[in-house]
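In: Give the three-dimensional model of this entry:
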Amino acid sequence: MTEVTQPERGSKRQRTRERIVQAAATLFAERGFDDVTVAEITSAAGVARSTFFRYFPDKANVLFADDDASHVLLAKAVAGAARTRAPLGNSLIEALRAAHSACLVLADSKAIQALRFPMREQLIAETPQLQACSLVKEREYTDALEAALIEQGAEPLIALQAAHISTACYNAGYTEAFKTPDLLASAVDRAFKRLLNVGSARD
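Out: Got it, this is the predicted structure:
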């Protein structure tokens, strides 16, 4: 009996969370972020206010609903990329190559999210509160990447440096492909390749 009810409960929680995200996205698209309240989101989603706060600390975090899953995806991608290189040890170049592959996987995932909610990035660009939240989330991605590299045997200082450099490359690609999310992965790839080619480039 327990084996049947647990998946159903999990599925119901996911559906409820998705209703909240969809309702918020629709309202934000129609009226902008600042002019939408949590009460209006819960009304549109058909859930109680207390239910909303079981899933999200505030309305800003609704726009970053996929981040936890993305952290897991990033860690798995690093593990896959590092499989033939681990342990990464003190090799910055090998850590960067593993992070490069992982960031391409993340970019593909983020492109899908952007196509799902096309107004998200524009809302972030226009709203100081969301910009601040985005910076916090960016640091969480850097931390997740650092932890994943350490898990694959990179020395802590190498993992720290590679994670921050990789975040910079990802952000460079993001800035380039801001209005064309389907090109995000290729833009991130170019940013990494420019970096990795520095050592072999002529002065």
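In: CA atoms for contacts and neighbours, from now on please.
Out: OK.
In: other SSEs contacting the helix or strand that contains Leu157?
Out: In this structure, Leu157 sits in helix 156-176 according to DSSP states H and E. Applying 3 or more C-alpha pairs under 8 Å, 6 or more residues apart in numbering; DSSP states H and E, one finds that helix 156-176 contacts helix 92-116, helix 128-151, helix 184-196.
In: Now do the second one against helix 156-176, angle only.
Out: Okay, so that is helix 128-151. On the basis of axes from the mean of the first three to the mean of the last three C-alpha atoms, to 10 degrees, helix 128-151 is oriented at 140 degrees to helix 156-176.
In: in helix 128-151, what counts as buried?
Out: Neighbour-count burial for helix 128-151, counted by 16 or more other C-alpha atoms under 10 Å, picks out 130-131, 134, 137, 141-151.
In: got the contact list for the residue nearest to Arg97 when sequence neighbours are not counted?
Out: If the residues on either side of it in the chain are set aside, Arg97 comes closest to Ala81, at 7.9 Å by C-alpha to C-alpha, 6 or more residues apart in numbering. Ala81 is in contact with Arg97, Ala98, Ala99, Ser101, Ala102, counting by C-alpha atoms under 8 Å, 6 or more residues apart in numbering.
In: here's the other one to compare against:
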Amino acid sequence: MGRWEPGARERLVMAAVDLFADQGYDATTVAEIAERAGVTKSTFFRHFPDKRELLVAGQEALSTLLAEGISAAPADASPLAAVAAGLENAATAFGEVTRQIAPRLAAAVASSAELQERDALKSVSMAAAMTQALVERGVPEMTAALAGELGTLAIKKGFATWSDGDRTDAFAPYAVHALDELQAATHALS
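Out: Model prediction:
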């Protein structure tokens, strides 16, 4: 097994997504994932505490990128403009591998209540990171929470559009466009 070959983490994620899509989340074992990725079980556990965590790999990094982008936005930026800056910064985490596994990942999540729950927690974590970054900029908490939730919805909507089809362009414009659409939709609420 290629225990010391680079890219073990990415290979584990790809192997897991493939196996989850082929045979279901519950029927897939850590040993099968490690074998498909060409690593040992101990290598698996150096990267992930359990198989659930494979599907939220990079979650903490994504939340950090969102918060850093919001913090770096111009001081006079509105809360949603700061969220847009966070989305643009976080878009660097969305590469070709992410686009390739998106349909299989969506199928795996849809087939498992446990994974749906984990996916929901991922959304809560992203919204919380954006909310906290906005509060630290002096945005009132309720406004910050709403902007954080809109940012999370923009990521989901933008990702669904970006990952659908044979696109080769960057993720950021899709997320920012989705945020603009959500902002326009909020005006229709009054």
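In: before we move on, the earlier item: quick one: distance of the host helix or strand of the residue nearest to Arg97 of structure 1 to the chain centre.
Out: Ala81 of structure 1 is part of helix 67-82 when elements are defined by DSSP H and E. Distance, stretch centre to chain centre, for helix 67-82 of structure 1: 10 Å (C-alpha atoms, centre = their mean, to the nearest Å).
In: Then stretch 100-107 of structure 1?
Out: Relative to its chain's centre, stretch 100-107 of structure 1 lies at 11 Å (C-alpha atoms, centre = their mean).
In: what's the average distance of it to structure 2?
Out: Its aligned residues in structure 2 lie a mean 3.2 Å from stretch 100-107 of structure 1 after superposition (mean C-alpha distance after the TM-score superposition for structure 1).
In: for that stretch, which positions count as buried?
Out: Neighbour-count burial for stretch 100-107 of structure 1, counted by 16+ other C-alpha under 10 Å, picks out His100, Ser101, Ala102, Cys103, Leu104, Val105, Leu106, Ala107.
In: The first one contacts Thr167, doesn't it?
Out: In other words, His100 of structure 1. No: assessed by C-alpha atoms under 8 Å, His100 of structure 1 is found out of contact with Thr167, at 9.8 Å.
In: Output the helices and strands packed on helix 156-176 of structure 1 in JSON lines; the columns should cover distance to Phe56 of structure 1.
Out: Output for those, formatted as JSON lines (distance: least, C-alpha to C-alpha, whole Å):
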{"stretch": "helix 92-116", "distance to Phe56 of structure 1": "18"}
{"stretch": "helix 128-151", "distance to Phe56 of structure 1": "13"}
{"stretch": "helix 184-196", "distance to Phe56 of structure 1": "27"}
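In: mind checking which of those is nearest Asp67 of structure 1?
Out: Smallest distance to Asp67 of structure 1 across these (C-alpha to C-alpha): 7.8 Å, for helix 128-151.
In: against structure 2, where does that closest one fall?
Out: With TM-score structural alignment applied, helix 128-151 of structure 1 matches the range 113-136 in structure 2.
In: check the fit of the matching stretch onto structure 1 and give the mean distance.
Out: Averaged out, stretch 113-136 of structure 2 is 1.3 Å away (mean C-alpha distance after the TM-score superposition for structure 1).
In: which residues sit against that stretch?
Out: With C-alpha under 8 Å, 6+ apart, stretch 113-136 of structure 2 has contacts from 52, 55-56, 59, 62-64, 66-68, 70-71, 79, 82-83, 86, 108-110, 141, 144-149, 151-152.
In: ok, now with 6 Å
Out: Contact with stretch 113-136 of structure 2 is made by Ser63, Ala67, Val109, Glu141, Ala144, Ala145, Gly148, Glu149, Thr152, as judged by C-alpha atoms under 6 Å, 6 or more residues apart in numbering.
In: Residue in structure 1 paired with the second one?
Out: In the superposition onto structure 1, Ala67 of structure 2 corresponds to Ala75 when matched by TM-score structural alignment.
In: number of nearby residues for its match?
Out: Neighbour count for Ala75 of structure 1, taken as other C-alpha atoms under 10 Å: 21.
In: Skipping its backbone neighbours, what lies nearest it in space?
Out: Excluding the flanking residues, the one nearest Ala75 of structure 1 by C-alpha to C-alpha, 6+ apart is Ala148, at 5.1 Å.
In: now Leu12 of structure 2
Out: Sequence neighbours aside, Ala37 is the residue nearest to Leu12 of structure 2 in space, at 5.2 Å (criterion: C-alpha to C-alpha, 6+ apart).
In: can you pull the contacts of the one you found?
Out: Counting by C-alpha under 6 Å, 6+ apart, Ala37 of structure 2 makes contact with Arg11, Leu12, Ala15.
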